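Build me a model:
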Amino acid sequence: MSADLHIRASRFNAFPADEYNRYVAGHSAATPYHRSAWLHATEQAYDHTGWVISAHHKETLCGVLPLVEVKPPIGTSSLVTLPFCDLGGALADNEEIQEQLITEAKALTKTNRVKILEIREGGEALNAGSDATRDQNKQSIDALPGSTKVRMLCDLPENSEALFKSYKPKLRSQIRKAEKNGLRAELHTETGAVELFYEVFAQNMRRLGSPVHSLQWFQELKAAYGEHMLIGIVFQADKPVGAGIVLLGGKEACIPWASTLEEFNRLAPNMLLYWTLLSHVCDLGYTRFDFGRSTLDEGTYRFKKQWGAQPYRLVWTEYRSGMLNLPGNDSNSSGASVASQLRPLIENIWRRLPLSFANWVGPKLRRYITL
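Got it, this is the predicted structure:
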């Protein structure tokens, strides 16, 4: 390592945000989650401490690793890059600097007495088959377990007209179906639209049996991302029946959350919602759309595939006490197995909670669930 290379860990609120954001904006592997806005919202909404591992060559920033320290009242504390989303790993000028950033993150876990370091990164594209004539750098989906989580990415053409023409007739008819059913979609960038989104999102999370993020979380995201956060709302008359959030960064747009009200799904609000968001970011000049995480061959995977999204590896690496935690070596695997068996029961109980109570207690739990 060069003697002029300096690696250090800094509290996020003490690191120059402008310097950080300039580096992220200029890095080809950066995602919208890498923006300082994600760390800022996490601190403001949930009071988790943000960290930046940085590398400087002389006085020039040449690598960053954003981290969030999550300390639940009960259980194991962790450093995650990044919580509440799919990825946010190290950005660096080269692999050597990237490795040094992770080494420093391991040292930070010891300093802060944190047991788990979780690095979430994106990987290569996956093939839909094992044909030897395909790109050898792409792993075959056939070789992966059915439970594998993948990141679904779609390249966007030059404008929304070309995008619409690229869709199969069935998909185009489903988009038109929503409009024929009397639904309309609106795009918003103002803060007030967060509450319209949350009205739909919170109901859907309760239906799924999952603790909901706080309203403040989304308000802080909007305040931090500003015009780089779009909110799509689908209405039947004046009632919001579908809603989604898109974050923008570089040439990439991502959709971390989208929800519809189940009783209106026969009207296809999800089709109109996604088309509205996709067509808008396409016309803005964004060249890639991140549909988010899905399990191979499950419903959301197939839904995203029809829009042209292709699967990419998600590489989530966990270190416990500084050592790589390989699959099958987790000392808590028996506890995880019990939790998976109890999950259907817990979800069923959660669905029966009054919405107001679920919205009150949900965020108190959700803030410590880093997925």
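
C-alpha from now on. contacts and neighbour counts both.
OK.

what separates the most centrally placed residue in the chain from His34, distance-wise?
Closest to where the C-alpha atoms of the chain average out (Cα atoms, centre = their mean) is Cys85, at 3.0 Å. Distance of Cys85 to His34, given as Cα to Cα, to the nearest Å: 10 Å.

returning to that earlier point: do you know how far the residue nearest to the centre of the chain is from Thr49?
From Cys85 to Thr49 the distance is 17 Å (Cα to Cα).

again, but for Val194
In terms of Cα to Cα, Val194 sits 24 Å off from Thr49.

what about those two, which has more around it?
Set side by side, Val194 and Thr49 show more neighbours around Val194, with 24 against 19, by other Cα atoms under 10 Å.

How about the contacts made by that one?
Counting by Cα atoms under 8 Å, 6 or more residues apart in numbering, Val194 makes contact with Leu215, Phe218, Gln219, Lys222, Ile231.

switch the cut-off to 10 Å
Val194 makes contact with 188, 215-216, 218-219, 221-222, 230-233, 243-245, according to Cα atoms under 10 Å, 6 or more residues apart in numbering.

and this one, so I can compare the two:
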Amino acid sequence: MIEVVKFQGDAELAAQWDSYVEQCDAATFFHLSGWLTVNEKVYGHIGHYLYAKQGQDIVGVLPLVEQKSRLFGHALISTPFCVYGGVAANNEDVQRALEDAAIALAQQLEVDYLELRNKVPSSHPQLVEKCAHSYFAWPLQDNPEAILAGVKKKQRAVIRHSLKADLSYKVDSDTQTAYDIYSESVRNLGTPVFPREYFNQLREIFGHRCDVLTVEHQGKAVSSVLNFYFRDQVLPYYGGGLPQARELKSNDFMYYQLMCSAKERGYGQYDFGRSKNDSGAYQYKKHWGMEPTALHYQFCLVKAPALPNLSPNNPKYQFFIKAWQKLPLWVSRALGPMLSKYLG
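Got it, this is the predicted structure:
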């Protein structure tokens, strides 16, 4: 018999949850229980983490977080601020039980919609798909020379150029530098930034699973990326560069050095994350030689008449994006967190 239970957040159960996530093939870094703490502590969102039991054993998990905003709507999402989500389970029966429970919960909460960020599509008849993103990943070769040789020719030339520049890098826990660079980078793109505390909490909650690689030019940080580690994977997650990074090729240097560093530390897979199909970031990742794999984000509409469109490509956001790009950096850092908490 499959029993679906709501996770109550005690330490013993969290350890059991995470132990299951570690060994379940369908689970990802973003299924770890720490994301519940991040969402509740940093953003004040309500978590509805569900798990399935058979006897005393966990046989499936479904992290869900409720977001409610007058501007962006009311949603139940697996999982905000994460590229992957949905059910991780032992088999299809467990998956269906958890999805049924999620749909029932979405109806009970009277949300606009339920969103499951699946890597693999579900066959649940009440879920509809909106496939607008792809993710990029590849195995890390045995040494720096082999990693570089595996990169497409044009991108390889860019990396070789960066290796001749006066660039150095370090790997540490400096989330402050990562945030400062990232916040300026996303302001320049017209995107509200997360609160500084978010980066701090990611490092505190995930500990050894999280670090920062920062590239310096003549002693000054110019590019930085906050990374996650899970099983055999390294996942560069929040990266950016100052305006001079383009000329210095320091972002290219940064991602290449992260691959080399991760391989040296025993990791074998590089997950470059998601990008909106045919966007600039999508094309950039393809230039490295990685092939896109479609993500299968699936929805159950509850009160909403149609699927949400919070994409920056939505024409109604273009004026806002252009105005945001002109804000002083300190203003964008002050105002961004009030909006970004609903845009994860």
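
Any idea what the TM-score is?
Overlay of the two chains. TM-score (TM-score structural alignment, normalised by the length of the second structure): 0.90; 336 aligned residues with a Cα RMSD of 2.5 Å.

The residue nearest to the centre of the first structure: what secondary structure?
coil (DSSP: H, G, I helix; E, B strand; the rest coil).

doesn't Arg151 make contact with it?
No. Under the criterion of Cα atoms under 10 Å, Cys85 of the first structure makes no contact with Arg151, lying 11.1 Å away.

Between the two, which contacts overlap?
Here Cys85 of the first structure and Arg151 have Gly292, Arg293 as joint contacts, going by Cα under 10 Å, 6+ apart.

measure the aligned residue in the second structure for Leu156 of the first structure to Tyr237 of the second structure for me?
In the second structure, Leu156 of the first structure lines up with Leu140, judged by TM-score structural alignment. Separation of Leu140 of the second structure from Tyr237 of the second structure (Cα to Cα): 17 Å.

So for those two, which residue has more residues nearby?
Per other Cα under 10 Å, whichever of Leu140 of the second structure and Tyr237 has more neighbours is Leu140, with 22 against 18.

So which residues of the first structure form helices?
For the first structure, the helices defined by DSSP state H occupy 17-25, 36-46, 95-111, 160-165, 169-180, 193-208, 215-225, 269-283, 299-305, 333-351, 355-366.

As a markdown table, the ones you listed with distance to Glu263 of the first structure would be great.
Formatted as a markdown table, the helices of the first structure follow (distance: least, Cα to Cα, whole Å):
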| stretch | distance to Glu263 of the first structure |
| --- | --- |
| helix 17-25 | 41 |
| helix 36-46 | 31 |
| helix 95-111 | 46 |
| helix 160-165 | 27 |
| helix 169-180 | 14 |
| helix 193-208 | 11 |
| helix 215-225 | 23 |
| helix 269-283 | 11 |
| helix 299-305 | 18 |
| helix 333-351 | 15 |
| helix 355-366 | 16 |
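
longest strand anywhere in the second structure?
Identified as the longest strand of the second structure according to DSSP state E is strand 220-230.

what stretch of the first structure does that one fall on?
The aligned range for strand 220-230 of the second structure is 239-249, by TM-score structural alignment.

matching residues in the first structure for stretch 285-297 of the second structure?
Stretch 285-297 of the second structure maps onto residues 304-316 of the first structure, going by TM-score structural alignment.

Repeat that for stretch 196-205 of the second structure.
The alignment of stretch 196-205 of the second structure onto the first structure (TM-score structural alignment) covers residues 215-224.

Give me the mean deviation of the matching stretch from the second structure.
Aligned to the second structure and superposed, stretch 215-224 of the first structure gives a mean residue distance of 0.6 Å (mean Cα distance after the TM-score superposition for the first structure).

How far off centre is that stretch?
15 Å (Cα atoms, centre = their mean, to the nearest Å).

do the same with stretch 163-179 of the second structure
That offset, for stretch 163-179 of the second structure, works out to 21 Å (Cα atoms, centre = their mean).

mind listing what's buried in that stretch?
Of the residues in stretch 163-179 of the second structure, Leu163, Leu167, Ser168, Tyr169, Lys170, Val171, Ser173, Asp174, Thr175, Thr177, Ala178, Tyr179 count as buried by neighbour count, 16 or more other Cα atoms under 10 Å.

counterpart of Val120 of the second structure in the first structure?
Matched by TM-score structural alignment, Val120 of the second structure corresponds to Gly123 in the first structure.

go on, Arg274 of the second structure?
Aligning on TM-score structural alignment places Arg274 of the second structure opposite Arg293 in the first structure.

for that match, what are its contacts?
Here Arg293 of the first structure is in contact with 85-87, 149-153, 255-256, 300-301, 304, 311-314 (criterion: Cα under 10 Å, 6+ apart).

same thing with His34 of the first structure?
Per Cα under 10 Å, 6+ apart, neighbours of His34 of the first structure: 20-21, 24-25, 64-66, 81-82, 87-91, 249.

measure the counterpart of Ala202 of the first structure in the second structure to Val83 of the second structure for me?
Following TM-score structural alignment, the counterpart assigned to Ala202 of the first structure within the second structure is Ser183. Plainly put, Ser183 of the second structure is 19 Å away from Val83 of the second structure if you go by Cα to Cα.

Tell me which of those two has more neighbours.
Neighbour count, other Cα under 10 Å: between Ser183 of the second structure and Val83, Ser183 has more, with 28 against 23.
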